[in-house]
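Asks: Kindly return the folded structure for what I paste below:
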Amino acid sequence: MTLKTLIEEAAATLSRGGDADAQHDAERLAARVLGVEVAALPFDTVPGDRTVWKFRKLVARRADGVPLGHLTGTAVFCGLELAVGPGVFVPRVHSEAVLERGLNAVAEVTAPVVAD
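Replies: Okay, here's the model as predicted:
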């Protein structure tokens, strides 16, 4: 089974579980297991048994609701890749809009004081 087929299988599993970003999540998990960026995934290769086992284990955890960032160790927020893990809130896309509104609100202030 090629990596492409394995990722498609995982995306279908995640999608059935209600994951709206199933393809993206499956690709991020595959990249994590292989130690490469998503853009460098070797879709036409046949991964070894251990790689398949690690990947399917991560997919099962994602299907159980574990945040993607906790499984990959990182999350992107406002273009920055941040380290995340258990016990850490994973930044959400809608939080970027909140940040943008806050930055716009203090844009004209000379020396703003901002606390989170």
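
Asks: From now on I want contacts and neighbour counts done on CA atoms only, so please keep to that.
Replies: Noted.

Asks: can you map out the strands along this structure?
Replies: All strands of the chain, identified by DSSP state E, fall at 74-77, 80-83.

Asks: so which of the ones you listed is the most packed in?
Replies: Most buried of those by mean neighbour count (mean count of other C-alpha atoms under 10 Å) is strand 74-77; its value is a mean of 17.

Asks: Following up with a second sequence; could you model it the same way so I can compare the two?
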Amino acid sequence: METGTAIAALSALAQETRLSIFRTLVRAHSLTEGEGGLAAGEIGEALDVPPATLSFHLKEMSYAGLVTSRREGRSIIYKADLSMMRGLTEFLLEDCCQGACGAVGTRQRKKECA
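Replies: Purely as a prediction, here's the structure:
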């Protein structure tokens, strides 16, 4: 992952409403089958965020690569991009602890360091 991409994602998540949106979408991801996701209206209702404010935050998160969207009829369905979050996590943990990956790393990273 490029540094600029990581900075954009971290900047997007460094705002309370956007972090809440992302966490809501992650929870919805684990509860839904198929393509999953939540309609913008469902997100707004769950978090008590007005439509215009929600639209702004979802746009910022889309630009940062944290969410994807698709149209279903008249609704836009948003979904957390978990592969982006995995990449961001790997980027943050890359070369962590001066090579002592077992202290903080992911399972894959621990295998690589063994």
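
Asks: Overlay them and tell me the TM-score.
Replies: TM-score for the superposed chains, counting by TM-score structural alignment, normalised by the length of structure 2: 0.33, backed by 58 aligned residues with a C-alpha RMSD of 3.8 Å.

Asks: Which one, of the strands of structure 1, ends up nearest to residue 106 of structure 1?
Replies: Evaluated over those, closeness to residue 106 of structure 1 peaks at strand 74-77, with 20.0 Å, by C-alpha to C-alpha.

Asks: From the contact counts, what lies against the closest one?
Replies: Strand 74-77 of structure 1 is packed against strand 80-83, with contacts defined by 3 or more C-alpha pairs under 8 Å, 6 or more residues apart in numbering; DSSP states H and E.

Asks: which strands and helices sit next to the strand it packs on?
Replies: Under the contact criterion of 3+ C-alpha pairs under 8 Å, 6+ apart, strand 80-83 of structure 1 touches strand 74-77.

Asks: Now find how far off-centre the longest helix anywhere in structure 2 is within its chain.
Replies: Ordering each helix of structure 2 by length in residues (DSSP state H) puts helix 16-31 first. Put simply, helix 16-31 of structure 2 sits 8 Å off its chain's centre (C-alpha atoms, centre = their mean, to the nearest Å).

Asks: Next SSE downstream of it?
Replies: Where DSSP states H and E defines the elements, the next helix or strand beyond helix 16-31 of structure 2 is strand 38-39.

Asks: Would you mind identifying the next helix or strand past that following strand?
Replies: Next along from strand 38-39 of structure 2, by DSSP H and E: helix 40-47.

Asks: And that next one, what does it pack against?
Replies: On a contact count with 3+ C-alpha pairs under 8 Å, 6+ apart, helix 40-47 of structure 2 meets helix 16-31, helix 51-63, strand 75-80.

Asks: Would you mind measuring from residue 58 of structure 2 to residue 29 of structure 2?
Replies: 16 Å (C-alpha to C-alpha, to the nearest Å).

Asks: Mind checking which of those two has more residues around it?
Replies: residue 58 (23 against 19; other C-alpha atoms under 10 Å).

Asks: List the contacts of that one.
Replies: 18, 67 (C-alpha atoms under 8 Å, 6 or more residues apart in numbering).

Asks: hang on, the earlier thing: the longest helix of structure 2 packs against which elements?
Replies: So helix 16-31 of structure 2, by 3+ C-alpha pairs under 8 Å, 6+ apart, packs with helix 3-13, helix 40-47, helix 51-63, strand 75-80.

Asks: what about 6 Å?
Replies: strand 75-80 (3 or more C-alpha pairs under 6 Å, 6 or more residues apart in numbering; DSSP states H and E).

Asks: who touches the strand it packs on?
Replies: Under the criterion C-alpha atoms under 6 Å, 6 or more residues apart in numbering, residues 25-26, 37-39, 67-70 lie in contact with strand 75-80 of structure 2.

Asks: Right, I'll call it a day here.
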